[in-house]
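Undergrad: Sharing a model prediction with you, sequence too.
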Amino acid sequence: MRSVVVIGGGIVGLAVAAELASRGDRVTVLEKEKRWGAHQTGHNSNVVHAGLYYKPGSLKARMSVAGNASMVAFAREHGVPVDVCGKLVVATSEDELPRLHALASRAEANGVPAKLISAAEALDYEPEVACVAALRVESTGIISYAGVCDALVRLLDGHDLRLQSPALAIRTVGSHVEVATPQGVVRGDVLVNCAGLQSDRIALLAGLQPSARIVPFRGEYYELRRTELVRGLIYPVPDPTLPFLGVHLTRMLDGSVHCGPNAVLALRREGYRWRDVSLRDVVDVARFPGTWKLARKFARTGVDEVLRSLSRRRFAESLARLVPAVEESDLVRAESGVRAQAMLPDGSLVDDFLIESAPRQVHVLNAPSPAATSALEIARHIASLT
């Protein structure tokens, strides 16, 4: 029986651990926080993505489409709340129609059930939406990813699950990998790094020179007071020239409506507020050449995102493009999230999941959205690599 050490207790790390345990491995999971899924998993929009945005044939496309089905099935099997409610991607002007049609073609290439509908048909789904046409995506859902983590932890009963156990040092000794923690040294035959926002640092700690570095982007959200304005999920047509999707509206399982996120550079890897600042993290970002190349390329977009972060009025105006009835007074500040975005030295953002290996080691170095949707598929893929 092999022993495997998994670093990171978010949904990907727990899914990897559960998959390896189901194959007969003895698993130890090390999580530095006091609870499972404390960072990206616990601060995302809880959407089960359909897989329509991603380049056909990419890991994101294949794993998101498969993950949509496997995650919904897992939730239903284990009593985790889930609702496959579908969503609308809306073109709000004529000049967005070519991008909407291109998205429909990509959905078809990826095997995602989606159909183009008229503005009048869109009103049947969302009476308050403003658009000239829309793409209806039936397989998108909402879920409790915290509930998925709880279910995975239950499946790992009998294995060694350790909270408040950060990895302090890593070395390979003969046929084993050793991880030093505050509670002592943990040994395993294989190491799997699923540390999310800290994944590149864990890779460096293990002796790997990762091809990309993590640059944290904070996504800020509001909640909508007048929840009756939104029935399900309303998304904008993405602009392929911009790095992120844009603000959207998502009805949650409890009936609340989440609005956002925008995207601003976080001043701490786990910095959910402007006042959360880490000198080490700021210096790391400033020293990385890719940061400045990205900043030059998207200077105008970056300024717009910061201004929207600081102005509830601007945030409301962005949402009103989709739902004109939204007003500034409707918005209440909600929790933010931080996206662990891998960046290359040339300033380009890593577009696909990035997984790199070394002897007795596998490192998940880029797993932003749709990683939660794809967690069970990522886990199967990693299990095949160990």
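TA: Looks like it arrived, so ask away.
Undergrad: Every contact and neighbour count from this point should use C-alpha atoms.
TA: Will do.
Undergrad: Now do the strands in the stretch 101-250 of the chain.
TA: Secondary structure of the stretch 101-250 of the chain, counting by DSSP state E, counting those that start in this stretch: strands at 114-118, 133-137, 141-143, 160-162, 169-173, 176-181, 184-188, 190-193, 213-219, 222-224, 233-236, 248-251.
Undergrad: Need the ones you listed in TSV (columns: distance to Leu100).
TA: Formatted as TSV, the strands of the stretch 101-250 of the chain follow (distance: least, CA to CA, whole Å):
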stretch	distance to Leu100
strand 114-118	8
strand 133-137	7
strand 141-143	20
strand 160-162	45
strand 169-173	47
strand 176-181	48
strand 184-188	49
strand 190-193	37
strand 213-219	24
strand 222-224	26
strand 233-236	9
strand 248-251	16
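Undergrad: take the one below as the second:
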Amino acid sequence: MDFGLTIDQKSFINEIAEFCSAHCKAIDINDLEKRGADPEAIEQKLAAKSWYGLPFPEEYGGSGRGYLSVGLLIERLAMGGYPYPGRLQITMLNGLNVLKNGSHAQKMDLLPKICRGERTMSISVTEPNAGSNIASLQTAATPKDDGWVINGQKLYSSGAVGERNIIMVAARTDFSVKAHKGLTLFLVPSTRPGLKFTRLEAMGRNIGGLYEVFFDDVWVPNENVLGEVNKGWSAMTKGFNVERAIVSAGYLGFSERIFNHTVTIANERYGRNGDSGKRGAVMSRLAEFATELQAAKLLTYQALRLADREKLSIEAVCQCKVYGSELAKRLGDFCAEVAGGIGYRMDSLAQWYYRETRIVTVGGGSSQIMRNVAAAQLGLK
């Protein structure tokens, strides 16, 4: 199917495929999961390719490419074996928030370092009693000595540790106003005194580490406020649409990777010399998934193109996020089914695909919430 990509974009896709073929096939998923580590050698190579700087303007050392190009990078890396979502995507998305909401000094300090791969970023928003409803978070920041002291607890913070890392933290700075009006964003280095990290053992998303973060009188200066005090809600949410479109590109790439692996397993187990009944059933399902992948690609590319024209709608985001995440989850199920007993072993990729796709319909906006948001755009009350 022709997706209307330019010659430059097609060349970029080929470049990513060559990179993955050269560097991603040797990744040891089990080792990275056990250690909660990133593939550091590959991260350095990504930085050397200047891909960390893809969405950022040239004045900060970036390439100034559009959102569709960013989506193509995220999609094709996930498809080619780079552990999705990966440090690259997490850093890019939070760096874009700095680009949109940061001060001139923050941009000049952080963005060139991100583009060179010298700084990474993560985000800490979710709390034990504040998941999808982030307006109810209780981590507090109080003024002190030309800065702020942060106290509280965060959950499910991917890649929060590291000497080069900056955490974008949402904290409540005014408890006297309505829930969403008293929030502020802070840029907190992971090395700041008073921070404590506990690595969580989760079903998935263990590569790079998934952490519980405790803030015990963590002081940051005023210049570490991202955006305006008490206006963190706006700073967070106004970038959600573009971020979800980019995240959907990752779901798409991961789905394509699972699909290709499932085809390989099916050929090995149900080839022409195998059980014809089982083979027919599996081939029929694969044909359906192939069609759905094309539909997911159309929805995702369209959303990214709209973002490039600053016309991205909530409906378009909800469509690609819900469709893409649910497709990835169903492919994770099917891959495990086709693999049979082998897929139940912890040294198989099938079990990893299954585990990694459990969270996709929850993280970044659950399918239920996305459907409710889409329904509201239709005028439903």
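TA: Happy to help now that I have it. Remember, predicted model here, so these are calculated numbers, not experimental data.
Undergrad: Superposing both, give me the TM-score.
TA: The TM-score (TM-score structural alignment, normalised by the length of the second structure) is 0.26; 170 aligned residues with a CA RMSD of 7.3 Å.
Undergrad: Let me know which of the strands of the stretch 101-250 of the first structure is the nearest to Asp304 of the first structure.
TA: Of all the strands of the stretch 101-250 of the first structure, strand 213-219 sits nearest to Asp304 of the first structure, with 13.7 Å by CA to CA.
Undergrad: buried stuff in that closest one?
TA: Neighbour-count burial for strand 213-219 of the first structure, counted by 16 or more other CA atoms under 10 Å, picks out 213-219.
Undergrad: that older thread, which stretch among the strands of the stretch 101-250 of the first structure comes nearest Arg201 of the first structure?
TA: Closest to Arg201 of the first structure of these, according to CA to CA: strand 213-219, at 8.5 Å.
Undergrad: tell me which strands and helices the closest one is in contact with?
TA: Applying 3 or more CA pairs under 8 Å, 6 or more residues apart in numbering; DSSP states H and E, one finds that strand 213-219 of the first structure contacts helix 199-205, strand 264-265, strand 337-343.
Undergrad: Out of those, which is the most enclosed?
TA: Among these, ranked by average contacts under mean count of other CA atoms under 10 Å, first place goes to strand 337-343 (a mean of 25).
Undergrad: Check the spacing between Phe115 of the first structure and Ala340 of the first structure real quick.
TA: Heads up, residue 115 of the first structure is Lys, not Phe. Between Lys115 of the first structure and Ala340 of the first structure the distance is 32 Å, computed by CA to CA, to the nearest Å.
Undergrad: just the strands in the second structure please.
TA: In the second structure, the segments counted as strands under DSSP state E are 120-124, 140-143, 147-158, 165-172, 183-189, 195-199, 210-221, 225-226.
Undergrad: Next: the stretch 251-386 of the first structure.
TA: 257-260, 264-265, 331-333, 337-343, 354-358, 361-366.
Undergrad: is it possible to export those strands to CSV including distance to Ala66 of the first structure?
TA: Putting the strands of the stretch 251-386 of the first structure into CSV (distance: least, CA to CA, whole Å) gives the following:
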stretch, distance to Ala66 of the first structure
strand 257-260, 26
strand 264-265, 31
strand 331-333, 34
strand 337-343, 22
strand 354-358, 18
strand 361-366, 19
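Undergrad: Any idea which of the ones you listed gets closest to Ala21 of the first structure?
TA: If you check each of these against Ala21 of the first structure by CA to CA, strand 361-366 wins as the nearest, at 16.3 Å.
Undergrad: returning to what we had before: can you tell me which of the strands of the stretch 251-386 of the first structure is nearest to Ala295 of the first structure?
TA: strand 264-265 (10.1 Å).
Undergrad: what does that closest one contact?
TA: 215-219, 302, 305-306, 309 (CA atoms under 8 Å, 6 or more residues apart in numbering).
Undergrad: okay, the strands of the second structure in a markdown table with distance to Ala376 of the second structure next?
TA: A markdown table is the format used below for those (distance: least, CA to CA, whole Å):
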| stretch | distance to Ala376 of the second structure |
| --- | --- |
| strand 120-124 | 28 |
| strand 140-143 | 32 |
| strand 147-158 | 29 |
| strand 165-172 | 27 |
| strand 183-189 | 25 |
| strand 195-199 | 38 |
| strand 210-221 | 33 |
| strand 225-226 | 30 |
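Undergrad: which one of those strands lies closest to Leu304 of the second structure?
TA: Leu304 of the second structure lies closest to strand 120-124 among the strands of the second structure, at 22.4 Å (CA to CA).
Undergrad: Tell me which two in the buried residues of strand 213-219 of the first structure are the farthest apart.
TA: Pairwise distances across these peak at 18.7 Å for Arg213 and Gly219 (criterion: CA to CA).
Undergrad: returning to what we had before: please identify which of the buried residues of strand 213-219 of the first structure is nearest to Gly147 of the first structure.
TA: Nearest member of these to Gly147 of the first structure, counting by CA to CA, is Gly219, at 22.0 Å.
Undergrad: Is that closest one in contact with Val338, as I believe?
TA: Yes. Counting by CA atoms under 8 Å, Val338 is a contact partner of Gly219 of the first structure at 5.9 Å.
Undergrad: Tell me if I'm right that Met370 of the second structure and Cys318 touch.
TA: Yes. Under the criterion of CA under 8 Å, Met370 of the second structure makes contact with Cys318 at 5.3 Å.
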